[in-house]
Every structure is written in C-alpha cells, then in structure tokens.
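Enquirer: no letters, just coordinates:
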C-alpha cells in the first residue's frame, strides 16, 4: 500500500455529494457501501474511496489513527 494514499485519506475532502467537504476517512460506512454498490468514480478519487471502503469493511481504521495529525 502506498503511504501517500493513507495520508490522502485523512486530508483529502469529498468534492461532491451529500458529504461534500468531509475528509474521506470520516465518511460514514453506509455511504461508502452505497458508493460501492453504485460504482466508485473513476480516477484517483475512486481509488481512494474504494480503499476507504475496504479499510472500514475490514475494521482497519486504526491504520489511519496516527496520520490524522497531518
């Protein structure tokens, strides 16, 4: 896994939708499940959202705890 990706998950904000302005790591799991079922957007954002979905699905949020200070 790319360490830069983990930093982006705790710093990048959702650019659109109901949760516009929310940091990706703070998006609620039901929203990520909905996006997963609908289809993640293409590009870097979609890859980050898919990664966040997998992190939350597998209970791995602790991986991001030390990075939230960035």
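Expert: Here it is on my side, so go on. What you are looking at is a predicted structure, and each value in this text was computed from that prediction instead of being measured.
Enquirer: only C-alpha atoms for contact and neighbour calcs from this point on.
Expert: Noted.
Enquirer: can you give me the helices in this protein?
Expert: 3-11, 29-38, 43-57 (DSSP state H).
Enquirer: tilt between the first one and helix 43-57?
Expert: For helix 3-11 against helix 43-57, the angle between stretch directions is 80 degrees (axes from the mean of the first three to the mean of the last three C-alpha atoms, to 10 degrees).
Enquirer: tell me which residues in helix 3-11 are buried?
Expert: Neighbour-count burial for helix 3-11, with 16 or more other C-alpha atoms under 10 Å as criterion, is recorded at 6-11.
Enquirer: okay, now the one to match up with it:
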C-alpha cells in the first residue's frame, strides 16, 4: 500500500454524485459498497474508492486518523 494513496484519501474530494465535495475518506460505507457492486470508475478516483472500500470493509478506516489530524493541524 502506497502511503501517498492513504494521504490522498483524506485530501481528495469526491468530484461528482451525491457526495460531491466530501473527502473520499468520509464517504459512507454503503456508498463505497455500491461502487464495489457496480464497478469502480476508471483512473485515480476509482483506485481511491476501491482502497477506501477495502479499508472500510475490513474495519481499518481508523488508520487514517493520524493523517486527518495532521491535515487539520499542520
């Protein structure tokens, strides 16, 4: 797992859809699961959604907390 990709989960915003403007790391699990069933979009956004789905599905989303805090308190 690339640490830079983890950083992007907390900094990159969803570019479209119901949760447009929300950080990828803050997307609800049911939305990520929907993408997993329907197919992730191509490119980086799809990679980030797939990674966040894996973290959420396996109960590992808490790994992003230090990155969130560092982003909030530079």
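Expert: Sure, I can see it. Being a predicted model, the structure only gives us computed values, none of them experimental.
Enquirer: in the helix or strand harbouring residue 69 of the second structure, what counts as buried?
Expert: Take DSSP states H and E as the rule and residue 69 of the second structure turns out to sit in helix 65-72. By neighbour count on 16+ other C-alpha under 10 Å, the buried set for helix 65-72 of the second structure is 67-68.
Enquirer: now stretch 14-24 of the second structure
Expert: Counting neighbours by 16+ other C-alpha under 10 Å, one finds that the buried residues in stretch 14-24 of the second structure are 14, 22-24.
Enquirer: distance between it and the chain's centre?
Expert: Relative to the centre of its chain, stretch 14-24 of the second structure is centred 10 Å away, using C-alpha atoms, centre = their mean, to the nearest Å.
Enquirer: residues near residue 36 of the second structure, how many?
Expert: With neighbours defined by other C-alpha atoms under 10 Å, the count for residue 36 of the second structure comes to 16.
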